[in-house]
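Peer 1: here is my input, please return the structure:
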Amino acid sequence: MSSLVVIDRSPDPERTDPGRARGPTIASWVRAMGPNRTGALLLVAGTLLAVLWANGSHGTYEAFWDTHLTIGVADLNLDFTLHALVNDALMAVFFFTVGLEVRREFAIGELTSRSRAVVPVVAAVCGLLVPSLLYVLIARDTGWANAWGVVISTDTAFLVGGLALVGPRAAGRLRIFLLALAVVDDIGALTVIALVYTGDFTPQPLLVAAAGLAGIWFTRYVPTGRGPIYATLAIIVWFAFLASGVHPTLAGVAVALLVPVYRPSRRDVEHALRLARTFRQSPTTQYARAAANSLRESISINERLQSAYAPYVSFVILPVFALANAGVQISGDVLTAAATSAVTWGIVVALVVGKFVGVFGSTMLVRAFGVGELGPGLTPGRVAGGAALCGVGFTLSLFIVDLAISDPAVQNQARVGVLLASVLAFGIAAIVFRVTERSPREAEVGQVLQRPVDPERDHVFGPADAPLTLVEYGDFQCGFCLKTAGTIQEVVRELGGSLRYVWRHAPLLRYHPNAVAAAEASEAAALQGKFFEFERALFADQEHQQPTDILERADRLGLDLEKFEKDLTSPAVAARVRDDMLDAEAMDITAVPTLFVNGRRHTAPHDAQSLIHALLRTGRADDAPAPGGGRRSGPGGRKDPGRASA
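Peer 2: Presented below is the predicted three-dimensional model:
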């Protein structure tokens, strides 16, 4: 049988509820567009509205955002303009959420591999250096060469939104890569502001910030009530950065990188389930509160904060930020002056060309010299599109214009350069993505196995040097994967030692909520040399894959339970499963089982004879014995991976 697409047949409340409005709603529109695209469109709308406002109603735009707010008691007062409130406070929340996501990726996600983490770091550093050098070369005779800081920063908000609008559909790894790059970029740019463009830098408050950050680190050891402590210390750190003269958005990143992230403990999950069952039997307020608290505490505060703040960041903070910052006045005199200004063209060339050369060039060099690696799906075409998108410099670029340039006329020229560069970078990125995604090489991404089989990493049954290879991306809770089990067992018997069979994870979260937990459990069993035994046990009883069931299987297989439970929550196990899932996304695997025969996606029927024919036809026929050859055991004495028949 061919790869089957699972169809969601759950009832649509908008169709089944007669009391619900039949017409489209905002919620249904957001679901259809997706939260990332919706947020990006709101960001673009805020930008266009700001430009129209600034040019259509002279003076009111600046007057509104220069409105002062004073908060305080007696002699202790804080005075902010609305513009500063958006850029210093609301954007600190945005950088906080970005830092949370990057912290998660470094701890238990894609960037746990040092060889992969080093690539965005190097790309970010080169993306800071190359544009600044280009700007200095072009603007060295203008008297404003010291404004090189305008071109060093990539606007993280527009980068994320732009990727959602014009990036590839399967952009998981690219988004992680660009987010990590953007965080390093922002830290570098904010550090430059503090060291180069801050005239009233006061180091003493940073001692308070350091103490607050240390407190945030140690708060993880407080048994309960950590939320209010984190919030209080985060506010103290933010005020300390503000008092020091360092841009306070850096406080958001610093705090986020110290917030702990971990995999849920199986014991905590079991405790939460017991409390939920107790509440079901005796629905009282006391049990409801206990069950809710237990469920919440079983998830790391990093992930809880990400899910809590994400909608506000996408739908409120970023559009308001664009509205407050994109109001560049564009008049005929300003455009005429900008057209012949070395400052304007220095900014445009530095952001559009410099960022691309710095990010894309360094990434390709790092990969070529073997210093770091790109995950499967991060093709040169996609990296090129992301590098072009990095030329969108907005927030900090406009902020540094006011700090580095004192002449109002030159400031206007610089703002035009920033705006023009951002538009050009966005347009070039859209073209690069469109062209590369349609190129024959990119079109092959979903048809060719992106990561070659690695016997040191993959779960392989059969000789490591077997001439024929069958790779399955599957889900332990999928009934179709179970039905394919007997087929694969027959193929293994027929081809014997000429075949190596590889299992990789592609859990369908939408349909199988326990599939990720089962995949992680199999990886924990693999660390004790019993992956295929655990795999068979999972397929033998797909209906029972709760935490207690997982532990019972491990006990029956004779695993060290203490080590097994510890490994279940380890970053390495979580990252391994997520790595396979990102591979599957990069290859547009939306249904399981998906098979790759000798490195190419198998789209023909999945019966044994069809698979055998495809393997022999596309494999190294000279090395492959005729069907029916004796079966050999795999490396390390691995047993037959055949599972319970359907």
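Peer 1: going forward, measure contacts and count neighbours with C-alpha atoms only.
Peer 2: Will do.
Peer 1: what about Leu174, distance to Leu159?
Peer 2: 11 Å (Cα to Cα, to the nearest Å).
Peer 1: which residues are common contacts for these two?
Peer 2: Residues touching both Leu174 and Leu159 (Cα atoms under 8 Å, 6 or more residues apart in numbering): none.
Peer 1: who touches Gly385 in this structure?
Peer 2: Taking Cα under 8 Å, 6+ apart as the test, what Gly385 contacts is 167, 428-430, 432-433.
Peer 1: buried only: go through those residues for me.
Peer 2: Among the contacts of Gly385, those scoring as buried are 167, 428-430, 432-433 (criterion: 16 or more other Cα atoms under 10 Å).
Peer 1: need those residues in JSON lines (columns: secondary structure).
Peer 2: Output for the buried ones among the contacts of Gly385, formatted as JSON lines (DSSP: H, G, I helix; E, B strand; the rest coil):
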{"residue": "Gly167", "secondary structure": "coil"}
{"residue": "Ile428", "secondary structure": "helix"}
{"residue": "Ala429", "secondary structure": "helix"}
{"residue": "Ala430", "secondary structure": "helix"}
{"residue": "Val432", "secondary structure": "helix"}
{"residue": "Phe433", "secondary structure": "helix"}
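Peer 1: just give me the closest of these to Gly386.
Peer 2: Nearest to Gly386 out of the buried ones among the contacts of Gly385 is Ala429 (Cα to Cα; 6.9 Å).
Peer 1: I'd like the structure of this one too, to check against the first:
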Amino acid sequence: MDSEKIISENTWLGSNRRLAKTIGRPVRKFLGIEASSGILLVIAALVALIWANSPWSNSYHDLWDTEIMISFGESISLEHHGHPLTLGQFVNDVLMVLFFFVVGLEIKREMVTGHLKKFRDALLPMIAAVGGMVVPAVIFFVFNSSGEASDGWGIPMATDIAFAIGVVSLLGPRVPSAMKVFLLTLAIVDDIGGILVIAFFYTDDLASGWLFVAALTVFGVIVLKKLNVRYTPVYIACGFLLWYSLFESGVHATIAGVVMGLLAPATALINDKNTVSEAVQPAMQAQTDFSGLRKATFHLNESVPITERFENLLHPLTGFLIVPIFALANAGVEISSDSLSDAASSGVTRGVVVGLVVGKIVGVSFFTFVAVRLRVSTLPNGSNFRHIFGISAIAGIGFTVSMFITALAYDNVILQDESKVGILLASALAAIIGLFLLRSVKVVEQEASFLEENKEVAQFN
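Peer 2: This next block holds a predicted model:
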């Protein structure tokens, strides 16, 4: 987001009031920093750790274990295995739907107008992402080849986009913008892989009737799109129906967010600038009535793709509120000499740490190296294999999605805690190693073609 947007003097934020000048505008400027959502995520995780290991630790667990009753009439109620949802489950199963909806929007935008549009441009990071998923999963399975612990093989496959991009942004121009694009594309493909893993491998017993309702809902949304229906409340209702049917079907309900994001139109309904200008001009000159203002608003809105509008609307909500709340609810692991000793000898913890730290570096780097050597693709402009090593280490920051898969993979609290310790340790190590490797690469003069790419990334940021 652009932190330099004009603030009207007629608003509180633009006024000369003391709170606006000393708190409001500085906070707004912080939220405009690329790394800000990652910083809030780290702060929330630290608060959870401190709280869970303080004299008030019982209040932490009591809060997230609080049962909440959510029902609509007598026929619709949200329950988990016959019991009301806890506050922690509400965060994971309900609030995180919006996070995955934004992920779906990002994937759709990249596929239609972004870095996944041209297969050739996306090929190298796609290959790297496959290596970054397969090798960590295999490493985890080596440490946990049997029993309940083996269910967590999907945990080290993930990359936290916000966290990873935030860490890389700390190095500024030391990291070529082409490598930021490489990391972004790799992380998006990782997200696609993680979503498929959640959909097909981390589901409960399936209820075919509710799956049929979900399929009908998706079909209905597709029909509405074909008919160019653009009334947002209709799609919100469809999204809720899809979410509830998947919740009841046994497929994890967050998949509804991804599906609705992928179904959202990524091109504008109105592309003719003259048409937009003709509708807006009278309103700009105060020569229209209320219906004219509505027409102008409609034309302005529909000149921007729905994916872009919803991303701009929901990204602050998910990045600055929902994901930090998720970290607060899930990162509270009790740490003691006994728990650390158990974690050090735990196959789950070792599998997660080695998978995310070593597996990502080996998988991403090796698959990239092979693809370049076989001339399947070429390295991004202005980069070398030292950049690839650094980016592959950063890709080991699995935080949010890894935590999410942990909650799906294990019902056993001990295994959950061992996994969370591994994720926290691995994410910290991955960030440190990645920063060290990327910082050690010399900044070189970039070619004109790369400078053009730099402008593209600046616009994205």
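Peer 1: what sits closest to the counterpart of Tyr287 of the first structure in the second structure if chain neighbours are left out?
Peer 2: Counting by TM-score structural alignment, Tyr287 of the first structure corresponds to Gly292 in the second structure. Closest residue to Gly292 of the second structure apart from its sequence neighbours, by Cα to Cα, 6 or more residues apart in numbering: Ala283 at 6.8 Å.
Peer 1: from Asp289 of the second structure, how far off is that neighbour?
Peer 2: 8 Å.
Peer 1: more neighbours, those two?
Peer 2: Between Ala283 of the second structure and Asp289, counted using other Cα atoms under 10 Å, Ala283 has the larger neighbour count: 18 against 11.
Peer 1: how many neighbours does Pro173 of the second structure have?
Peer 2: As a burial measure, Pro173 of the second structure scores 11 neighbours (other Cα under 10 Å).
Peer 1: residue contacts, it?
Peer 2: By Cα under 8 Å, 6+ apart, the contact list for Pro173 of the second structure reads Val443.
Peer 1: cool, Ala164 of the second structure as well?
Peer 2: By Cα under 8 Å, 6+ apart, the neighbours of Ala164 of the second structure are 38, 394-395, 397, 431.
Peer 1: hmm, 7 Å instead?
Peer 2: 394-395, 397 (Cα atoms under 7 Å, 6 or more residues apart in numbering).
Peer 1: and the nearest residue to Val181 of the second structure once chain neighbours are set aside, how far from Gln446 of the second structure?
Peer 2: In this structure, Val181 of the second structure finds its nearest non-sequential neighbour in Val457, 7.1 Å apart by Cα to Cα, 6+ apart. Distance, Val457 of the second structure to Gln446 of the second structure, using Cα to Cα: 15 Å.
Peer 1: do Phe219 of the second structure as well
Peer 2: Taking Cα to Cα, one finds Phe219 of the second structure at 48 Å from Gln446 of the second structure.
Peer 1: which residue lies nearest the spatial centre of the first structure?
Peer 2: The centroid of the first structure falls nearest to Ile176 when counting by Cα atoms, centre = their mean (3.5 Å).
Peer 1: how near is that one to Val118 of the first structure?
Peer 2: From Ile176 of the first structure to Val118 of the first structure the distance is 13 Å (Cα to Cα).
Peer 1: for the aligned partner of Val97 of the second structure in the first structure, give me its contacts.
Peer 2: The alignment partner of Val97 of the second structure in the first structure, by TM-score structural alignment, is Ala92. Counting by Cα under 7 Å, 6+ apart, Ala92 of the first structure makes contact with 248-249, 251-252.
Peer 1: one more: Trp153 of the second structure?
Peer 2: Counting by Cα under 7 Å, 6+ apart, Trp153 of the second structure makes contact with 137, 140-141.
Peer 1: isn't the residue nearest to Val181 of the second structure right next to Ala178, touching?
Peer 2: No. Counting by Cα atoms under 7 Å, Val457 of the second structure sits too far from Ala178 to count as a contact (8.0 Å).
Peer 1: tell me which residue of the first structure matches up with Leu317 of the second structure.
Peer 2: Using TM-score structural alignment, Leu317 of the second structure pairs with Tyr312 in the first structure.
Peer 1: same question, Ala371 of the second structure
Peer 2: By TM-score structural alignment, Ala371 of the second structure lines up with Val366.
Peer 1: quick one: buried residues of the helix or strand hosting Ser365 of the second structure?
Peer 2: Using DSSP states H and E, Ser365 of the second structure maps to helix 360-373. Neighbour counts using 16+ other Cα under 10 Å place 360-369, 371 of helix 360-373 of the second structure among the buried residues.
Peer 1: after superposition, how close is whatever helix or strand comes next after that helix to the first structure?
Peer 2: Counting by DSSP H and E, the next helix or strand C-terminal to helix 360-373 of the second structure is helix 385-394. On superposition with the first structure, the mean distance recorded for helix 385-394 of the second structure (mean Cα distance after the TM-score superposition for the first structure) is 2.8 Å.
Peer 1: got the angle between helix 385-394 of the second structure and helix 360-373?
Peer 2: Angle of helix 385-394 of the second structure versus helix 360-373, following axes from the mean of the first three to the mean of the last three Cα atoms, to 10 degrees, is 140 degrees.
Peer 1: quick one: helix 385-394 of the second structure to chain centroid distance?
Peer 2: From the chain centre to the centre of helix 385-394 of the second structure is a distance of 21 Å (Cα atoms, centre = their mean, to the nearest Å).
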